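In: got a predicted structure plus its sequence, pasted below:
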Amino acid sequence: MALLLSGLIIIVSPRAFKAQNDINLKIENSEQINLCGADRDKRVIITLYIGKILQSDSLFGFNGQLNYNPEKIQFHTALPINTLAEFFEYNRADFNQKGKIIFTASQWMSNIPISGDRPLFAFLGNYIGTCPDTSWVNLDFIEFTDEFKKTIKDVSNGLVKAEILFDENHYLKTYFDTDTLEFLEKDSTKNIQVVFDIKPGLRLSSLQINIENENPNQFEIYDISSLNDYIKIDSIEKIEGKIQLFLSVLNDTIAGVNLKLTIIEKYKSDNIAKLNIEPVKINDCSCISKLLNAYAFMKSNKIDTTPTSIYDDNISYKETKYIIHENYIIVSNENKTIQEIIITNLLGNVIKDFKIENEQQIQINTDILDDGIYFFNIVKKNNNREIKKFIKIK
């Protein structure tokens, strides 16, 4: 082709015109997907952009199809506003076929081509996956009316990235219902409850909690139980004073008291032991950003010199002797040091309290007890104490 300008002849290669008519189609995602945010944070807006279109490009219509993963995204609404599709006499999009967007726009009566520097079309959907992931939106095909002077040279498909963003308020804290678990003079067992502080809807389904007992020789965690149908204890592993507790969460509306620990005090001392509880692992795809721990203290309110022997006036006595019969237990009191025998259950409730005077043998009738685990709390002179566990089975 030759152009005559001011007496000059300029030769222009046909390839130059072709290069100017080549366009790149881009599929862009304009939203950041936060899986744990509000509904608006899970919106997906896809735009098709082909660059600036002039009237001389003769754009009178187009149609095409996008493909996407329907397991991750669900498109449902066309967004022609602020796109070139807005200026066509007819525009629509069909979302009835799973994983497909079929779109079209055309001029019916007007002979004026559409122009502008806007996206070609846009579509609104929602990210319906629950785990961080990426998903592509791909162009299957696009066709323009014959008059259109530009040609699609390259296509950049759209990438939708879904993330779980950190949120200061999305935390799980486990703590005890008391700061100090105090074993009184008559107590051999006490209960302490575990409280969960968590917002609903954070998609918690499994949880590992570590409970660390600073002094398991004195304070033994005898039993752990769930207090509702929302928490299921799958397994318990004990490793050198540390308990690993594996839980299933059947309903994530679990704020409040959920677990009960039964603790046995084996002997009295002036030690104060720390009991730490810490959530350490949660299921994948949970919306929890932080795991917070807490602790309580365990202590006696009386001091003993030894757990199993008594010392009175510098004379050492052997451990109390027992004779167990089918319906009763005989406790030896040859030295007349026993002042009181208290029978408690696992919960620490007093079942029977016997005041002892000068009997050398004390007979305890066990017919009054149901089957179960009990503790003999034998209180001796100078407030020394022995604790014996026994099981009643008919």
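Out: On my side now, so go ahead. Residues are numbered from 1 along each chain as shown.

In: C-alpha only now, for contacts and for neighbours.
Out: Noted.

In: which strands or helices does the helix or strand where residue 101 lies pack on?
Out: In the assignment (DSSP states H and E), residue 101 maps to strand 100-106. Using 3 or more C-alpha pairs under 8 Å, 6 or more residues apart in numbering; DSSP states H and E, the elements in contact with strand 100-106 are strand 61-68, strand 90-94.

In: buried sites along the last one?
Out: Read it as strand 90-94. 91, 92, 93 (16 or more other C-alpha atoms under 10 Å).

In: how big is the angle separating the helix or strand following the strand holding residue 101 from strand 100-106?
Out: The first helix or strand that comes after strand 100-106 along the chain, using DSSP H and E, is strand 121-127. For strand 121-127 against strand 100-106, the angle by axes from the mean of the first three to the mean of the last three C-alpha atoms, to 10 degrees is 160 degrees.

In: ok, the residue nearest to residue 317 when sequence neighbours are not counted to residue 390 distance?
Out: The shortest distance from residue 317 to any non-neighbouring residue, by C-alpha to C-alpha, 6 or more residues apart in numbering, is to residue 310 (6.0 Å). Residue 310 is 21 Å from residue 390, where distance means C-alpha to C-alpha, to the nearest Å.

In: against that first model, consider the following:
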Amino acid sequence: MIDVQLEVKENPNKKPKPDPENLQFGKMFTDHMFTMEYSRDKGWFQPQIVPYEPITLEPAAMIFHYGQSVFEGLKAYLTEDGDVQLFRPEENLKRLNRSNARLSIPPVSEELMLNYLKQLITVEKDWVPSAEGTSLYIRPFIIATEPSLSVAPSKSYKLMVILSPVGSYYPEGIHPVSIQVEDHFTRAVRGGTGTAKTGGNYSAGYNAQESAANQGHAQVMWLDGVEKKYIEEVGSMNVFFKINGQVVTPELNDSILEGVTRKSIIELLKEWKFDVVERKISMNELYQAYESGHLEEAFGAGTAAVVSPIGELSSGDQSMIINGRQTGELTKSLYSTITGIQTGKLPDPFGWTEKVE
């Protein structure tokens, strides 16, 4: 049973706020953080907002040895009216519990967690930046804390939420990027942890990312881990293709992350009466569409960038230049609509936003 009494410990040493025009992603953190503990006999307990500070763990804490952890990422936005609002936070908390289930971590109350998130953001409201394209990034995460070398689920956990003011993903405007198709390393396979947000999924991709960067590419495109044939994700984003008027995105298959932005784009496209399909799509099919002139647009989708247009796909000795390396009209429309809803500049007919009172 979760103790619903939230204790707030004020930080007496407030930091100066950063220049909102020069924010980097995840480099500066606010004055406070949220923490909560778990033990088998108490369940989740001791929710509190405390000064942002280092934490102490035993060297034998299981997080260090077996990587039992999950995390989430969402944002708070400052509207022109001075309100702070979240974008579909309930979807992130649902996914947090799906990740918990896959990593054998006890579930959290989504209703209580949303309440705690709002209270933390209320305490840190002055940290929500006001410059165009900026936001307050929210990182909830859970780590295994039991001091034990047993290869088994931990008996204790720590849940934390930290906040970081972040700048616009596109400070100089939205530009298509070059992507390298990864045909050696594997991000995930069915039955693995690809559908969960857990740390190892991301560090396992560093080799491929470094290789792509060394060849002048911004990201990698992951293929399925069995046949190395079907497209799955781009970097840490879901991916979409507009082919002859139809929008295609890889179907969820137990190795693809169920993105909140992905879900929102699909719902928005259906509202706009686009033909949008979730299915398998192979690199061979994509290349044929490119050769026939039917590959019109491609973009990644995720919390950080919302949409990231793809201007070039490189696979071996094949290179596909998409839409003349220009951002497509559909990509632009999706970006402006979702960011407009997030920041309150456009109406929200879907009920996606939630104000922080």
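Out: Cool, got the structure. Please read these numbers as outputs of a predicted model, since none were measured by experiment.

In: so what number do they get for TM-score?
Out: Here the TM-score for the pair of chains, by TM-score structural alignment, normalised by the length of the second structure, is 0.19; 113 aligned residues with a C-alpha RMSD of 6.9 Å.

In: related to what we said a few turns ago, what's the closest of the helices and strands packed on strand 100-106 of the first structure to residue 329 of the first structure?
Out: Proximity to residue 329 of the first structure (C-alpha to C-alpha) singles out strand 61-68 among those, at 76.7 Å.

In: list the contacts of that closest one.
Out: 88, 99-107, 135-145 (C-alpha atoms under 8 Å, 6 or more residues apart in numbering).

In: among these, the buried ones, what's the PyMOL command?
Out: To isolate the buried members of the contacts of strand 61-68 of the first structure in PyMOL, using 16+ other C-alpha under 10 Å:
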select buried, resi 88+99+100+101+102+103+104+105+106+107+135+136+137+138+139+144
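
In: if we can go back for a sec, would JSON lines of the helices and strands packed on strand 100-106 of the first structure with distance to residue 180 of the first structure be doable?
Out: Formatted as JSON lines, these follow (distance: least, C-alpha to C-alpha, whole Å):
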{"stretch": "strand 61-68", "distance to residue 180 of the first structure": "57"}
{"stretch": "strand 90-94", "distance to residue 180 of the first structure": "64"}
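
In: helices or strands up against the helix or strand residue 338 of the second structure falls within?
Out: If you go by DSSP H and E, residue 338 of the second structure is part of helix 329-342. For helix 329-342 of the second structure, the packing partners by 3+ C-alpha pairs under 8 Å, 6+ apart come out as strand 84-87, strand 295-302, strand 306-315.

In: if we go to 10 Å?
Out: strand 74-78, strand 84-87, strand 238-243, helix 260-271, strand 295-302, strand 306-315, strand 353-355 (3 or more C-alpha pairs under 10 Å, 6 or more residues apart in numbering; DSSP states H and E).

In: between the first one and helix 329-342, how many degrees?
Out: So that's strand 74-78 of the second structure. Using the same axes, to 10 degrees: strand 74-78 of the second structure against helix 329-342 is 70 degrees.

In: before we move on, the earlier item: quick one: which of the helices and strands packed on helix 329-342 of the second structure is nearest residue 158 of the second structure?
Out: So among those, strand 74-78 is nearest, using C-alpha to C-alpha, at 19.4 Å.

In: tilt between that closest one and helix 260-271?
Out: 70 degrees.

In: buried sites along strand 74-78 of the second structure?
Out: Those would be 74, 75, 76, 77, 78, for strand 74-78 of the second structure by 16+ other C-alpha under 10 Å.

In: quick check: the two most widely separated of those?
Out: Farthest pair in the buried residues of strand 74-78 of the second structure, by C-alpha to C-alpha: 74 and 78, 13.8 Å.

In: joint contacts of those two?
Out: When contacts are counted by C-alpha atoms under 10 Å, 6 or more residues apart in numbering, residue 74 of the second structure and residue 78 are jointly contacted by 86, 135, 136.

In: looking at the helices and strands packed on helix 329-342 of the second structure, which is nearest to residue 177 of the second structure?
Out: strand 306-315 (4.9 Å).

In: coming back round to it: more crowded one of residue 310 and residue 390 of the first structure?
Out: Shown here are residue 310 of the first structure and residue 390; by other C-alpha atoms under 10 Å, residue 310 has more neighbours (23 against 11).

In: was I right about that one contacting residue 378?
Out: No - counting by C-alpha atoms under 10 Å, residue 310 of the first structure stays clear of residue 378, with 11.1 Å between them.

In: so which residues of the stretch 201-350 of the first structure form strands?
Out: Applying DSSP state E, counting those that start in this stretch to the stretch 201-350 of the first structure gives strands spanning 206-213, 219-226, 231-239, 242-249, 256-265, 272-282, 290-292, 294-300, 310-312, 315-317, 322-324, 328-332, 338-345, 350-355.

In: hmm, back to that, dump the helices and strands packed on helix 329-342 of the second structure into JSON lines; add distance to residue 221 of the second structure as well.
Out: Shown next, in JSON lines, are these (distance: least, C-alpha to C-alpha, whole Å):
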{"stretch": "strand 74-78", "distance to residue 221 of the second structure": "23"}
{"stretch": "strand 84-87", "distance to residue 221 of the second structure": "27"}
{"stretch": "strand 238-243", "distance to residue 221 of the second structure": "9"}
{"stretch": "helix 260-271", "distance to residue 221 of the second structure": "16"}
{"stretch": "strand 295-302", "distance to residue 221 of the second structure": "10"}
{"stretch": "strand 306-315", "distance to residue 221 of the second structure": "9"}
{"stretch": "strand 353-355", "distance to residue 221 of the second structure": "31"}
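
In: any idea which of those is most buried?
Out: Stretch with highest mean neighbour count among these: strand 74-78 (a mean of 25; mean count of other C-alpha atoms under 10 Å).

In: tell me what that strand is packed against?
Out: strand 84-87, helix 89-102, strand 135-144, strand 156-166, helix 329-342, strand 353-355.

In: compute the inter-axis angle for the helix or strand just after the fourth one and strand 306-315.
Out: Per DSSP H and E, the first helix or strand lying C-terminal to strand 156-166 of the second structure is strand 177-182. In terms of direction (the same axes, to 10 degrees), strand 177-182 of the second structure departs from strand 306-315 by 50 degrees.

In: packing partners of strand 177-182 of the second structure?
Out: helix 206-214, strand 219-223, strand 231-234, strand 306-315, strand 318-321.

In: who does the fourth one touch, helix- and strand-wise?
Out: Think strand 306-315 of the second structure. strand 177-182, strand 219-223, strand 238-243, helix 260-271, helix 283-291, strand 295-302, strand 318-321, helix 329-342.

In: among these, which is nearest residue 47 of the second structure?
Out: Checking these against residue 47 of the second structure by C-alpha to C-alpha gives helix 260-271 as the closest, at 26.1 Å.
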